[in-house]
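Engineer: sequence? don't have it. structure:
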């Protein structure tokens, strides 16, 4: 049995919850691309994971977007690097980042406040002064 993967202080993932499949990467790379299965597809069952609290599960599902299947499985594909090991580490790190971001609680809702009495007076005073300045611009000298 492998040691659990530490995501945050309170969240630890069992490595058995992760399913990795390897395939050939697309794009340039010469013969290496045609011969070696370096790309990694990492699958993590968000809906069925016992490691995630319910609130984190919901936020993770929202963050995952189109990478989440209808069954609640998160699929991450990594093929940036030339080696399988680096792609595996990249996919795992991206998964952990998503879970860490989902573990951050949302900010408390904003409570609307009224402006203070003093700030209202200052605002109205400023409006009066600007109005006075503008009205002085319109005065014409008396013509006799």
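Structural biologist: Okay, I see it. Predicted model only: the values in this text are computed from it and were never measured.
Engineer: all contacts plus neighbour counts: C-alpha atoms, from now on.
Structural biologist: Noted.
Engineer: so who does the residue lying closest to residue 15 once chain neighbours are set aside touch?
Structural biologist: Spatially, and ignoring its direct neighbours in sequence, residue 15 is nearest to residue 4 (6.2 Å; CA to CA, 6 or more residues apart in numbering). Contacts of residue 4 were listed using CA atoms under 8 Å, 6 or more residues apart in numbering, and they are 12, 13, 14, 15.
Engineer: got another one to weigh against that:
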């Protein structure tokens, strides 16, 4: 049995949960590109994965965007290399990066309001500035 793929200290996925299919690549390869299936299409069933906590699944689903199917499967395609094993590793790295990003809990932002003193300071500064600008104008009493 293969070693589990480590996402975080507490979360790791079994390689058996990942399904890989090899398809013909549109990438580099010259005449060889029409004969060899070097591109990798990796499928990971996020919805039914026992390894990933529910909250992390929700964040991963949001991050996956178009790569997530309606049935909850993440589909990642890698075809940047001419070599099948390199494309496999690339696809796996993309999946791990997505899940690592989903493991970070976003910081809760507490809405704050300006204090009364800061409002007063701002308004005093504005009135001083408007006074300076008023003095730059033409004299009104016609000297």
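Structural biologist: Arrived safely. Remember, it's a predicted structure, so these values are computed and weren't measured experimentally.
Engineer: hang on, the earlier thing: write the ChimeraX selection for whichever of the contacts of residue 4 of structure 1 are buried.
Structural biologist: ChimeraX command restricting those to the buried ones, with burial defined by 16 or more other CA atoms under 10 Å:
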select :13
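Engineer: so which of the contacts of residue 4 of structure 1 comes closest to residue 131 of structure 1?
Structural biologist: residue 12 (64.1 Å; CA to CA).
Engineer: show the contacting residues for the closest one.
Structural biologist: Counting by CA under 8 Å, 6+ apart, residue 12 of structure 1 has contacts 4, 5, 6, 51.
Engineer: so the residue most central in space within structure 2 is in which element?
Structural biologist: Residue closest to the average C-alpha location in structure 2 (CA atoms, centre = their mean): residue 63, at 5.1 Å. For residue 63 of structure 2, the host element (DSSP states H and E) is helix 54-64.
Engineer: for structure 2, which segments count as helices?
Structural biologist: 54-64, 84-103, 116-136 (DSSP state H).
Engineer: can you redo those as CSV with distance to residue 42 of structure 2?
Structural biologist: CSV is the format used below for the helices of structure 2 (distance: least, CA to CA, whole Å):
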stretch, distance to residue 42 of structure 2
helix 54-64, 13
helix 84-103, 7
helix 116-136, 55
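Engineer: of all the ones you listed, which lies closest to residue 21 of structure 2?
Structural biologist: Judging these by CA to CA, what sits closest to residue 21 of structure 2 is helix 84-103, at 9.7 Å.
Engineer: got a list of contacts for that closest one?
Structural biologist: 7-8, 37-42, 56-57, 59-60, 63-64, 76-81.
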